[in-house]
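Participant: the following comprises the amino acid sequence and a computationally predicted model.
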Amino acid sequence: MSNKPHDQDRDTIDFGFEQVPKQEKVNRVADVFHSVADKYDVMNDLMSFGIHRIWKKLTIEHCSVRKGQKILDLAGGTGDLTAKFSELVGDDGLVILADINDSMLKVGRDKLRDKGLIKNIEYVQANAEALPFPDNYFDCITISFGLRNVTDKDKALRSMWRVLKPGGRLIVLEFSKPQYSLLNKAYDLYSFHVLPFMGKVVANDSDSYRYLAESIRMHPDQNTLKQMMTDAGFGDVKYYNMTGGIVALHLGFKF
C-alpha cells in the first residue's frame, strides 16, 4: 500500500499496480467507470455483502448535517449519500452531487429523480483537483470511495479545503489497510480472485474490478492520509477504522 503522499513530485502515477503518465490516468479511470456505471449499485451490494450501507450510514452520522446547509457529495457516483443529505438539509438547503465521470453522474441523476428527489439537488461534472465552486461555500464535503482514483490527491485535498466554509468539515470514506494479518490475507484472496470473477459474471468486466482491487492497495494507509489532510490545511484530523480497517473514515475541519 502506498505511503507516498506527494504525487505532484512524480511524472508518472499509479493506475492500480501499473505506472502510467499522469495525463493518462484520468482517461483510464474514466474508462473503468464508464464500463461499470450501469452495474455499480448491484456490484457494491455483492462486493461488500451489503455492508457498504452501514459504512455510509456512519459517514452520514459524522457529517452532522443540518437544515439549510450546503453539502458537496464529491465523487458521489450513483447518489446514495446525496439522497440522505437531500432529506437532511430540507428545501432551504442545497446538495451538489459532483463526479468527474458523466456516466456515473447520469446514473445517479436518473436514480435520484426516480425517487422524486429534485428540489434541492444539483449535478456538476467536476474534477476534484480543481473544484468549480467559490471559496468558503460548503458546510460539509464528503468523498466516498473516490479519493483513491484521483490523480493528484494532495491537490484535490487543497481544493476541498478552499471551498469549505470556516468551521466546515471534510469526510473521506475510503478503503484502507486491514489491521489484522489474517484479515489482510483473506482480503487479498477475496480481492484478487473472487472480485474479478464477480465482475466478469455480473458486469462482464473482470479487468475493471481487478483495477479497483489494485487501486485499493495503492491508496495511502490511514496515518498517511491523516497527514496528507493535515498538510492540506485541515485541523483536528482523525480517523475511524471500520470492519477491521478494510474501510476507514477520515474527518477533518477547516478552522
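Facilitator: Received it, and whenever you're ready, just let me know what you need. Numbering: from 1, shown residues only.
Participant: from here on, just use CA atoms for contacts and neighbour counts.
Facilitator: Will do.
Participant: who touches the longest helix belonging to the chain?
Facilitator: Looking across the chain with DSSP state H, the single longest helix is helix 22-36. Residues from elsewhere that reach helix 22-36 (Cα atoms under 8 Å, 6 or more residues apart in numbering): 11-15, 100-104, 149-151, 203, 205, 208.
Participant: what subset of those is buried?
Facilitator: Buried members of these, counted by 16 or more other Cα atoms under 10 Å: 12-15, 100-104, 149-151, 203, 205, 208.
Participant: now go through the residues you listed and say which are in helices.
Facilitator: Judged by DSSP H, these include D102, S103, M104, A203, S208 as members of helices.
Participant: can you pull the contacts of the fourth one?
Facilitator: Okay, so that is A203. The contact partners of A203, by Cα under 8 Å, 6+ apart, come to V36, K39, M43.
Participant: how about the strands in the stretch 1-150 of the chain?
Facilitator: Ranges of strands within the stretch 1-150 of the chain are 12-15, 18-21, 70-74, 94-99, 121-125, 138-144, based on DSSP state E, counting those that start in this stretch.
Participant: turn those strands into TSV, including distance to R169.
Facilitator: Shown next, in TSV, are those (distance: least, Cα to Cα, whole Å):
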stretch	distance to R169
strand 12-15	28
strand 18-21	32
strand 70-74	10
strand 94-99	15
strand 121-125	20
strand 138-144	5
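Participant: ok, second structure coming up, stack it against the first:
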Amino acid sequence: MTDNTTHFGYQQVPTADKVKLVRGVFDSVAGRYDLMNDLMSLGVHRLWKRIAISLSLVRSGEHVLDLAGGTGDLTALFEQRVGDSGKVVLADINAEMLKKGRNRMIDKGLAGNVHYAQVNAECLPFADNSFDCVCIGFGLRNVTDKAAALRSMHRVLKPGGRLIVLEFSKPTDQLTEAVYDFYSFNILPKIGKLVANDEASYRYLAESIRMHPDQSTLKQMMQEAGFERCDYFNMTQGIVAVHRGYKI
C-alpha cells in the first residue's frame, strides 16, 4: 500500500475513491440492512450490541455520539440509558443509512433527545470535549484513515470519556477461524444475493473484516491516538470484539 492507495476489501484502490466505493456498498444494502444483520449473525448481533452498551458505562444525562450508527440499533439502546436529560447523536457518513436510522427512531418515538448528523469519522465536526461516550459499531473497518478517525474521536470526548469500538475481529482458535472463513466466503455472499440481490457487497463486507486490524493491533492504535486504560473483550470466540479506551 502506498500513500495514494488503500484497500477496498482485497482490492487496492486510489485512497480518494474509497469513501465513494464504501458509500456505494451501503447505498445498495440499506433497504435490507436490518434483515441481513439478523440472518448473517442468526440474531446474535443484538447480544453483541447489548454487551457493548453495558461496557460503555453510559449513565443518565450523558451525551453520546453513535458513529456509523446506521439504522439506529445502538442509538435506541443508548437513548434508554441517557434518558430525557441526556442526548444521543446518531451519525453516519452515508445519507441513505442515516435516513433509515432517522425514520426508525421517529417510528420508535425517540425524537426528543436523539439528534442526527452526516459526518466523516476522520474529521468530526464537533467541538472539543463534547461527549461522554463515543461508540462506533461495525464501522471502523470501513474508515480509510483509522488513525485519523481515532484521534478525532479522542478530541471530541470529554476528559473521563469512553470510546467503544464494536467490530468484527480475529477468531481466537483455528477451528472457529476455518468455519467462519467458509461461512463468510461461501454462504454469506449467497445470502446477500438471495435476500438483498447483491452478492458483491456482502463479499466486500467479508473481505473488509479480514483486512481490519486484529485485537492487539487495534488496542495499540487506540493508545497511539491518546487513549489510556485500553482493553478489549472477545465475544463468540473472537469473531467480534469490543475495545474500550478512556480519555484522561
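Facilitator: Happy to help now that I have it. Everything numeric here is computed off the predicted structure, so don't read it as measured data.
Participant: once they're superposed, tell me the TM-score.
Facilitator: Overlay of the two chains. TM-score (TM-score structural alignment, normalised by the length of the second structure): 0.99; 248 aligned residues with a Cα RMSD of 0.8 Å.
Participant: ok so, going back, and K56 of the first structure, which of the strands of the stretch 1-150 of the first structure is closest to it?
Facilitator: strand 138-144 (8.1 Å; Cα to Cα).
Participant: with the second structure superposed, average distance for that closest one?
Facilitator: Here the mean offset of strand 138-144 of the first structure against the second structure after fitting is 0.3 Å, by mean Cα distance after the TM-score superposition for the first structure.
Participant: A225 of the second structure contacts L163, correct?
Facilitator: No. Applying Cα atoms under 8 Å, one finds A225 of the second structure not in contact with L163, separated by 11.4 Å.
Participant: the more surrounded of these two?
Facilitator: In terms of neighbours (other Cα atoms under 10 Å), L163 is the more surrounded of A225 of the second structure and L163; the figures are 25 against 20.
Participant: just the angle for the longest strand along the second structure relative to strand 131-137, thanks.
Facilitator: Longest strand of the second structure, by residue count under DSSP state E: strand 157-168. With axes from the mean of the first three to the mean of the last three Cα atoms, to 10 degrees defining the directions, strand 157-168 of the second structure sits at 10 degrees from strand 131-137.
Participant: so stretch 169-178 of the first structure corresponds to what in the second structure?
Facilitator: Aligning stretch 169-178 of the first structure against the second structure (TM-score structural alignment) gives residues 162-171.
Participant: what's in contact with the matching stretch?
Facilitator: Stretch 162-171 of the second structure has contacts (Cα under 8 Å, 6+ apart) with 49, 52, 55-56, 132-141, 153-154, 177, 209-210, 212-215, 237-247.
Participant: just the buried residues from the residues you listed, in PyMOL please.
Facilitator: Filtering the contacts of stretch 162-171 of the second structure down to the buried ones (16+ other Cα under 10 Å) takes a single PyMOL command:
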select buried, resi 49+52+56+132+133+134+135+136+137+138+139+140+141+153+154+177+209+210+212+213+214+215+238+239+240+241+242+243+244+245+246+247
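Participant: what secondary structure does N184 of the first structure sit in?
Facilitator: Taken by DSSP: H, G, I helix; E, B strand; the rest coil, the conformation at N184 of the first structure corresponds to helix.
Participant: tell me how many other residues surround the closest residue to it other than its chain neighbours.
Facilitator: If the residues on either side of it in the chain are set aside, N184 of the first structure comes closest to P178, at 5.5 Å by Cα to Cα, 6 or more residues apart in numbering. Neighbour count of P178 of the first structure, defined by other Cα under 10 Å: 21.
Participant: P178 of the first structure and Y211 of the first structure, how far apart?
Facilitator: Using Cα to Cα, to the nearest Å, we find P178 of the first structure at a distance of 19 Å from Y211 of the first structure.
Participant: then C140 of the first structure?
Facilitator: As for C140 of the first structure, its distance to Y211 of the first structure is 30 Å (criterion: Cα to Cα).
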